[in-house]
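Asker: Sequence and computational prediction follow.
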Amino acid sequence: MKHEEKYCPRCKTAFECKVGSIQLCQCSAVALDNKEREYIRELYENCLCAECMKVLKAEYHNQNLQDKMKAILGVFYRVPKK
């Protein structure tokens, strides 16, 4: 079966999409829960490369941590410097 070559909408890297053989697809290497999947789906409509999926998964958890810290610290919370 021929697989589709796609370009990651986030980083523009080419990758082979194996939607017909999903267990062999590069994206299956990144485990996502429903909330992580929803977060990524809100940002991108199409397939991403595995590296970008890993980065966005970490970004999701970092954002959640920042939100929790803000809720705990209230007015004393400061956005971390990048």
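Answerer: Noted; the coordinates are in hand.
Asker: From now on I want contacts and neighbour counts done on CA atoms only, so please keep to that.
Answerer: Fine.
Asker: For stretch 53-66, what is the distance to the chain centroid?
Answerer: From the chain centre to the centre of stretch 53-66 is a distance of 8 Å (C-alpha atoms, centre = their mean, to the nearest Å).
Asker: let's bring in a second model and compare:
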Amino acid sequence: MKKKCPRCSKTFNCRSDNLFECGCMHVILSADDYRYISKHFDDCLCPVCLTQIKTERQCSPKLPAAPPLK
């Protein structure tokens, strides 16, 4: 299913119906990353944004990731 990423507004294919084929399954996130994403976003993020959030939070683990892109 096509979705619009709430962080970057780009369209991406979400395969929440089959997680083994979903692009987000290739981005390994920590429990803290999941909590941060759940707190700040109501829907799926594209794999690019998931990777960016993971990288930003690894570089500055005490700081939240940058606000959503608009």
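Answerer: Everything's here; your move. Because the structure is predicted, anything quoted here is derived from the model rather than measured.
Asker: tell me what the lengthiest helix in the first structure is packed against?
Answerer: Counting by DSSP state H, the longest helix found in the first structure is helix 50-73. Contact partners of helix 50-73 of the first structure among helices and strands, from 3 or more C-alpha pairs under 8 Å, 6 or more residues apart in numbering; DSSP states H and E: helix 34-43.
Asker: quick one, the helix it packs on and helix 50-73 angle?
Answerer: 110 degrees (axes from the mean of the first three to the mean of the last three C-alpha atoms, to 10 degrees).
Asker: Read off where helix 34-43 of the first structure ends up in the second structure.
Answerer: Counting by TM-score structural alignment, helix 34-43 of the first structure lines up with residues 31-40 of the second structure.
Asker: which parts of the matching stretch are buried?
Answerer: 33, 37 (16 or more other C-alpha atoms under 10 Å).
Asker: average distance between it and the first structure?
Answerer: When the first structure is overlaid, stretch 31-40 of the second structure sits 1.2 Å from its aligned residues on average, using mean C-alpha distance after the TM-score superposition for the first structure.
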